[in-house]
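Chemist: here you go, sequence then predicted model.
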Amino acid sequence: MSVSSAAPALRWTLSRKIAAVLAAAGIGLVIIGATGYRSVETLDDTAAKVDHTYQVLAQLVGLSASLKDAETGQRGYLITGDEDYLAPYTQARTDLVAEQQALRTLTADNAEQQKRLDTLAPLVDDKLAELQETIDLRGGAGGFPAALKVVQSGAGKTVMDQIRTVLTDLQSAEVTLLRARSSAADDSATRAQPVIGFGCGALLIAIAGAGVVLARRIAGPVHEVTAALKALENGDLTVRVPVHTTDELALMASSLNAASSGLRETIGGRMGQAAEALSREATQLTTISSRLESDAAEVAQQAADATTSSEEVSHGVQTIAAGAEQMSASISEIASNAAQAAEVAQQGLAVANRTNEQVAELGAASAEISDVVRLITSIAEQTNLLALNATIEAARAGELGKGFAVVAGEVKELAQQTAKATEEITARIGAIQGSSESAARAIHEIRDVIQQIGDYTTTIASAVEEQTATTGEMSRTVAEAAGSSSGVAGTVSTVAEVASSTADAARTTQRTAADLTRLADDMANLVGGFKH
């Protein structure tokens, strides 16, 4: 049997709750990650720009160093006249071209720096021209004095001062950019640090709080369901689990409540009623079997009396036969014997009628027992069906219903024992009914025979005056009566045996009724072991 219960609609399932917490944590991580990524991206961009600025500064330093190398080589040659001193100068001229080109490439996005490089380029060319002029003069006819005169003119120093001014402006501009970019990197890091730090802390707190709340909402219903299952294990069918949420735990609690209600209705209601009905019918069967035993004993006693009467009839008929042989000597003796035979026949007829009535009552009692047995069989089948339903309900509960599955199996076994006992009772009652019908037919035959005996003795009494003429006929009639009286004795003996068998069957029925009573008590005790 199944019991329906309104299950809560699953709106916020456990998976949705956990997914919501994880989604919130994911959103927080995305925000923090995006902030961190943006900061790192800014730092990378700033670092690239700073590195670019350092490259420009390095090129400016290199250009300044190349100019100094050119002057150093020129001075060494002017002083010594040794061309080996011109190596730095020669290398510087090549380096200056490359360094100016590198500076133009590095500052291509900076118009101000490009203008300064435009100013620097002719100055560098002028400086190199002035250096080359002095070198040429030193190697020419004028020699060192001619070269010294050009140097002393101050034109080279003037150009070099202008170059230094432009280089200083270029370096100052790059240093300013370096400071601005470093400041921007610091600002980005300063902004990102609290966002990442506080964001991570807040996210951890939020996740921990959500985890605690979610754990409480899961652990609480689980503890309640566990307590309810322990109560069911102890036989308490009144337990109910409160439903607080709309998730799987609420569905589990509702299912447990429905199962508990179904068990309470099955065990406390129908099985209890079945046990009470079985007890009542077993009591009624005991009463009927007791009455059947009493009636069978009475039938046996009446059969014994009928046996005695039939023996008396047989003896009387034999006496009549003897008197028939001596009819000629004593007609009065024949009349006396005929009267005695008529009286005995009447007694036998009365006994046969009573026996027939008692056997009819025995058949009616057997029919009543059959009705009771059919009722018990129906109850056993219903009990077996209830046990099967209880087994199904226990199987649905899984591990939670194992204890009750054992109880349902015991109830089913008791129902099967009841069905077996009722089958045995049915068989025995069928035998009793068959024997009762046989006894009724035999008693009917006895009654007919006794009636014939009465007729015969009446004929004998009325024909006493004609005894002489009918002696031969009377002898034949008395011989037939003797045979019939012997048959009566045998039939009555059979009735006595049938009555004895009926008494044995009644005692067996009583024992079966006692077994049914014990079975009903066991079922009542089983049902009483549950709280419902």
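Modeler: Arrived safely, thanks for sending.

Chemist: please make it C-alpha for all contacts and neighbour counts, starting now.
Modeler: Fine.

Chemist: so which strand or helix has the nearest residue to residue 173 once chain neighbours are set aside?
Modeler: Leaving out its chain neighbours, the residue that sits closest to residue 173 by Cα to Cα, 6 or more residues apart in numbering is residue 113, at 7.8 Å. Assigned by DSSP states H and E, residue 113 belongs to helix 111-139.

Chemist: which elements pack onto that helix?
Modeler: Counting contacts by 3 or more Cα pairs under 8 Å, 6 or more residues apart in numbering; DSSP states H and E, helix 111-139 packs against helix 14-80, helix 87-106, helix 143-152, helix 155-233.

Chemist: alright, now check it against this:
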Amino acid sequence: MKFSIATRLWIPVAVMSVMTVVMSLGAASRTRSLLEVAQATQEKQQQRFELALRWRGLTEANASRVQAGLAANDNAVADAMKGDIAKTTETINEIQKQLEALAEGDDDKAAMARIAERRQAYIATRNEANKLKAGGDVNGAHQALQQKVVPAIEQYLVAQQDFVTLQQQRSAALREAAGAERMRTVWGVAALMTLIVGLLALATAYFVRTISAPLKSLMAEAERIGEGDLFHVDRDYSRDEIGDVQRALAAMKSSLRKVIREVRASADGMQTASQEIASGNQDLSHRTEQTASNLQHAASSLAQLTGTVQQSADSARTANQLAGSAAEVAERGGTVVGEVVGTMAQIDASAKKINDIIGTIDGIAFQTNILALNAAVEAARAGEHGKGFAVVASEVRALAQRSAGAAREIKALIGDSVAKVEAGSQLVRDAGATMTEIVASVQRVSDIIGEISASTVEQSQGIGNVNGSVAQLDQMTQQNAALVEESAAAAESLSDQARKLTALVGHFKVSDPKPGSVDAVGVTPPPAPARTSAPTPKPAVAASMAKPTTTRPAAAKPAAARPSPPKAPAASVAKARPAPAAPSTPKQAPAAAPSPSATSAPGDDWETF
């Protein structure tokens, strides 16, 4: 049967208490009994002692009276003391009887016998002396007093004194006996107390061993837990509070093993995740810095595009003015072409009339040639008289031929001119129609250029808004870069903490340590994943950011309107992030899309971001 610790602790106390109570009651009863016996014996002895003293005193008084009566010369003294002597004698007889009744031992009886014998001798000598005194023999009485009565009295008193001494010795013996009995009682109590203490010590040693052994086992278990050994489990539990503590400790170790396994797995996962986060943050930092640089270039390009659009707007306004002037010139050209068409018609009519005139001249030349031929024939007939006329006729004929040739050439030229004038008229008519179309087209172009001018103005405003948004986005990207740097540092710190946690958790053994097992060699942190890109140094990004700021004054206004420290909290960045998505002209917002498309890598990084 197993007892609890409280029971084992209370058993010695209860036994000690019970035995102490029993011993105390026994000692009290023994002491009371001894006290009663000693008190009764002492009272009896005291009574004997007092009676003996009284007996001796009365005897001395009577002896003095007898001596005084015998020593007197007459009987008057004796007669005067006779009554006192008789009373004292009666008292002495009563005391003697009482002492004889109280006598217990042989010593008392022997002493009483000696006293009785000496008293008889004393009484005999006293009576003898009294007889002498009564007979008138005073001298004989005096002599008997000195020789017999006084020695008898002395012997009688010596016997009484011996009895008194005996009673004193008896009283002392009784006191010594009572003291010895008390000492025996004390020693008995002490021996019993020693026995009780010894038994209590043995019981205490046994109970201490039954408590200390499980406590040592519990302490060893706690030391093993302190050393990180959660695998070893002692199944030998005592059936007491320490056993309950051991079972609770075993349950705690089981729970700790589960927790340590989960914490170890979580620490490993957290370390891997923190390393991946750190690597991802490094890549994100590099990409963010590239994005910031691209945004700087985009802002610079937008600033140039703003100037270009402004120039386009100016050119569009100039083109609109030139288109208006061209429309006016085209209208005037149409009018002039109309006039040219009329003039060409008149030239065509004049050419036809010239052709008719030339035909008439050609006919006249033919007729003149015929007449000259006839004149030559007639001059030939006339002979010498007709030579001059023949010469004139030949000259006229030559002139007629030349006139006919010139008329033919003029006719050919006029025909060609008429054909060309006809073609020119057709062309002029076509030119008139074309000029009409050109005037209409120029008017449409003027209208389109006006729309282009208005659109260019809107584009200029939209690009200005986009430029401001890009400036804000640039600022936010810089803040994001700073936050990414902080996040990378925090991830590195988290990775270090995870490694430390893994090392701390690796201190605990939660399974049977075998060669090559995780618990035997501790937890080895997984290798850090290879980083895909190295972070760009921060001063280079700052230089790339500082370069285009002088070329885009439009970015200064949003930056001044929205100041924020480089290391802004995530909440402020989250609030500031939707700002670029709300330009004044939402239709022109896609105009900023071609800027990141110029370099495909930063756009991909931004989509990844």
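Modeler: Nice, I can see it. Note that the structure is a prediction, hence the values are computed from the model and not measured.

Chemist: TM-score for these two?
Modeler: Once superposed, the chains reach a TM-score of 0.46 (TM-score structural alignment, normalised by the length of the first structure), with 361 aligned residues with a Cα RMSD of 6.4 Å.

Chemist: coming back round to it: now render the helices and strands packed on helix 111-139 of the first structure as a markdown table, adding mean neighbour count and distance to residue 358 of the first structure.
Modeler: A markdown table is the format used below for these (neighbours: other Cα atoms under 10 Å; distance: least, Cα to Cα, whole Å):
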| stretch | mean neighbour count | distance to residue 358 of the first structure |
| --- | --- | --- |
| helix 14-80 | 17 | 78 |
| helix 87-106 | 17 | 137 |
| helix 143-152 | 16 | 169 |
| helix 155-233 | 16 | 56 |
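
Chemist: need these in TSV with distance to residue 488 of the first structure, can you?
Modeler: Output for those, formatted as TSV (distance: least, Cα to Cα, whole Å):
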stretch	distance to residue 488 of the first structure
helix 14-80	91
helix 87-106	148
helix 143-152	181
helix 155-233	70
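
Chemist: on that earlier part again, roughly how far apart are the residue nearest to residue 173 of the first structure and residue 380 of the first structure?
Modeler: 110 Å (Cα to Cα, to the nearest Å).

Chemist: looking at those two, which is more packed in?
Modeler: residue 380 (24 against 21; other Cα atoms under 10 Å).

Chemist: nearest residue to the more buried one other than its sequence neighbours?
Modeler: residue 415 (5.1 Å).

Chemist: the one you found should be in a helix, yeah?
Modeler: Yes: when classified by DSSP: H, G, I helix; E, B strand; the rest coil, residue 415 of the first structure is found to be part of a helix.

Chemist: so it sits against residue 383, correct?
Modeler: Yes: in this structure, residue 415 of the first structure is within contact of residue 383 by Cα atoms under 8 Å, at 5.9 Å.

Chemist: tell me the contacts of the residue nearest to residue 380 of the first structure?
Modeler: 380, 381, 383, 384 (Cα atoms under 8 Å, 6 or more residues apart in numbering).

Chemist: residue 412 is in contact with the last one, correct?
Modeler: Yes: taking Cα under 8 Å as the definition, residue 384 of the first structure is a contact partner of residue 412 at 5.1 Å.

Chemist: residue 443 of the first structure sits in which helix or strand?
Modeler: Under the assignment here (DSSP H and E), residue 443 of the first structure is part of helix 402-462.

Chemist: quick one: work out the angle between the helix or strand just after that helix and helix 402-462.
Modeler: The helix or strand immediately downstream of helix 402-462 of the first structure is helix 467-528, counting by DSSP H and E. Helix 467-528 of the first structure runs at 170 degrees relative to helix 402-462, counting by axes from the mean of the first three to the mean of the last three Cα atoms, to 10 degrees.

Chemist: just checking, what packs against helix 467-528 of the first structure?
Modeler: With 3+ Cα pairs under 8 Å, 6+ apart as the test, helix 467-528 of the first structure has helix 272-325, helix 402-462 packed against it.

Chemist: please look at the residue nearest to residue 173 of the first structure and residue 170 and confirm they touch.
Modeler: Yes: using Cα under 8 Å, residue 113 of the first structure makes contact with residue 170 at a distance of 6.5 Å.

Chemist: and the next helix or strand past the top helix by length along the second structure?
Modeler: For the second structure, the longest helix by residue count, based on DSSP state H, is helix 241-382. Using DSSP H and E, the helix or strand that directly follows helix 241-382 of the second structure along the chain is helix 387-505.

Chemist: following that next one, which helix or strand comes up?
Modeler: That would be, after helix 387-505 of the second structure and using DSSP H and E, helix 518-521.

Chemist: which positions in that next one come out as buried?
Modeler: 519, 520 (16 or more other Cα atoms under 10 Å).

Chemist: centre of the chain to it, how far?
Modeler: When C-alpha coordinates are averaged (Cα atoms, centre = their mean, to the nearest Å), helix 518-521 of the second structure and its chain have centres 28 Å apart.

Chemist: distance from the helix or strand just after that helix to the middle of the chain?
Modeler: Heading C-terminal from helix 518-521 of the second structure, the first helix or strand you meet, by DSSP H and E, is helix 538-546. Put simply, helix 538-546 of the second structure sits 37 Å off its chain's centre (Cα atoms, centre = their mean).

Chemist: now swap in stretch 212-227 of the second structure and tell me
Modeler: 31 Å.

Chemist: now swap in stretch 488-504 of the second structure and tell me
Modeler: Going by Cα atoms, centre = their mean, where stretch 488-504 of the second structure is centred and where its chain is centred differ by 14 Å.
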